[in-house]
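Asks: when you get a sec, could you give me coordinates for this:
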Amino acid sequence: MNTASATPIFESLSSAVRLDIYRLLVKTGPQGLVAGEIGSALGIAPTNLSFHLKALTHNQLLGVVQEGRFLRYRANLAVVQELITFLTEECCTGQPEQCGELCSPVDCSEGTSAL
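Replies: Next up is the predicted model:
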């Protein structure tokens, strides 16, 4: 990842609604949610939701699959992990041992209390 590819991701997540959508989908894990479930959970009108889902999908933060007449959305965790790596790859000027826990990988098995 580079600055040119990271910037649109940050721009997409700078919207509070989009950030809420992404965080909700992270919580649901690989099962994801269909659009109506997302809208109900967050109290977002369908037309507004569609606009935000399209932006998140366009920036590859979400994956989407057709299930009959529904669209199921899932958080693309790999993109955010790449973004985190991009942000921290020069931690402590290439001497990550100086950064201690700042450079340790995220452990999803510890729960989602931080989400």
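
Asks: all contacts plus neighbour counts: C-alpha atoms, from now on.
Replies: Will do.

Asks: all strands of this protein, in order?
Replies: Ranges of strands in the chain, per DSSP state E, are 33-34, 62-67, 70-75.

Asks: just name the most buried of the ones you listed.
Replies: Per residue and on average, the most neighbours among those fall to strand 70-75, with a mean of 20 (mean count of other C-alpha atoms under 10 Å).

Asks: packing partners of that strand?
Replies: For strand 70-75, the packing partners by 3 or more C-alpha pairs under 8 Å, 6 or more residues apart in numbering; DSSP states H and E come out as helix 16-28, strand 33-34, helix 35-42, strand 62-67.

Asks: quick one: the last one to helix 35-42, angle?
Replies: Counting by axes from the mean of the first three to the mean of the last three C-alpha atoms, to 10 degrees, strand 62-67 lies at 130 degrees to helix 35-42.

Asks: here's the other one to compare against:
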Amino acid sequence: MDSINPTAMFAALSQETRLQVFRRLIKAGPKGLLSGEIGEQMGVRQNTMSANLAILLNAGLIRNERQGRSVRYFANIPAISDLLRFLLEDCCGGDSALCNPLVASLASVSEDQR
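Replies: Below you'll find the model as predicted:
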């Protein structure tokens, strides 16, 4: 859990626009989306979108890459996998056999993406 801050992640996702942005970036996959594309798709002004992206970025849920004058954003899949693994570590009333397959699959996705 040292690599993630679950409280910051949930706080970032507790606002509707940020949750929608996050879901769009997950759906976009490895190609990501330019910040302007996200704002246009959602009908959100540039300064508002920039503020929302900064919150998601600071929470560790997304990452970005500068491409010339533009910035492309991506879902931070390893951090999302770590968060899900954190949530499921002690699940199923101590019967880890019920959750182990899911936790193991999240671990392999996280390691593959690093």
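
Asks: picking that back up, format the strands of structure 1 as JSON lines; extra columns: distance to Arg18 of structure 1.
Replies: Output for these, formatted as JSON lines (distance: least, C-alpha to C-alpha, whole Å):
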{"stretch": "strand 33-34", "distance to Arg18 of structure 1": "15"}
{"stretch": "strand 62-67", "distance to Arg18 of structure 1": "11"}
{"stretch": "strand 70-75", "distance to Arg18 of structure 1": "11"}
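
Asks: Ala4 of structure 1 is nearest to which of those strands?
Replies: Closest of these to Ala4 of structure 1 is strand 62-67, at 19.0 Å (criterion: C-alpha to C-alpha).

Asks: from the chain's centroid, how far away is that closest one?
Replies: Centre-to-centre, strand 62-67 of structure 1 and its host chain are 14 Å apart (C-alpha atoms, centre = their mean, to the nearest Å).

Asks: mean deviation of it from structure 2?
Replies: Mean deviation of strand 62-67 of structure 1 relative to structure 2 after superposition (mean C-alpha distance after the TM-score superposition for structure 1): 0.7 Å.

Asks: so what's Leu34 of structure 2 up against?
Replies: Leu34 of structure 2 is in contact with 70-73, counting by C-alpha atoms under 8 Å, 6 or more residues apart in numbering.

Asks: please name the nearest non-neighbouring residue to the counterpart of it in structure 1.
Replies: Aligned counterpart of Leu34 of structure 2 in structure 1: Val34 (TM-score structural alignment). The shortest distance from Val34 of structure 1 to any non-neighbouring residue, by C-alpha to C-alpha, 6 or more residues apart in numbering, is to Arg72 (4.1 Å).

Asks: right, and that neighbour touches Thr28 too?
Replies: No. The pair Arg72 of structure 1 / Thr28 is not scored as a contact, 11.6 Å apart, by C-alpha atoms under 8 Å.
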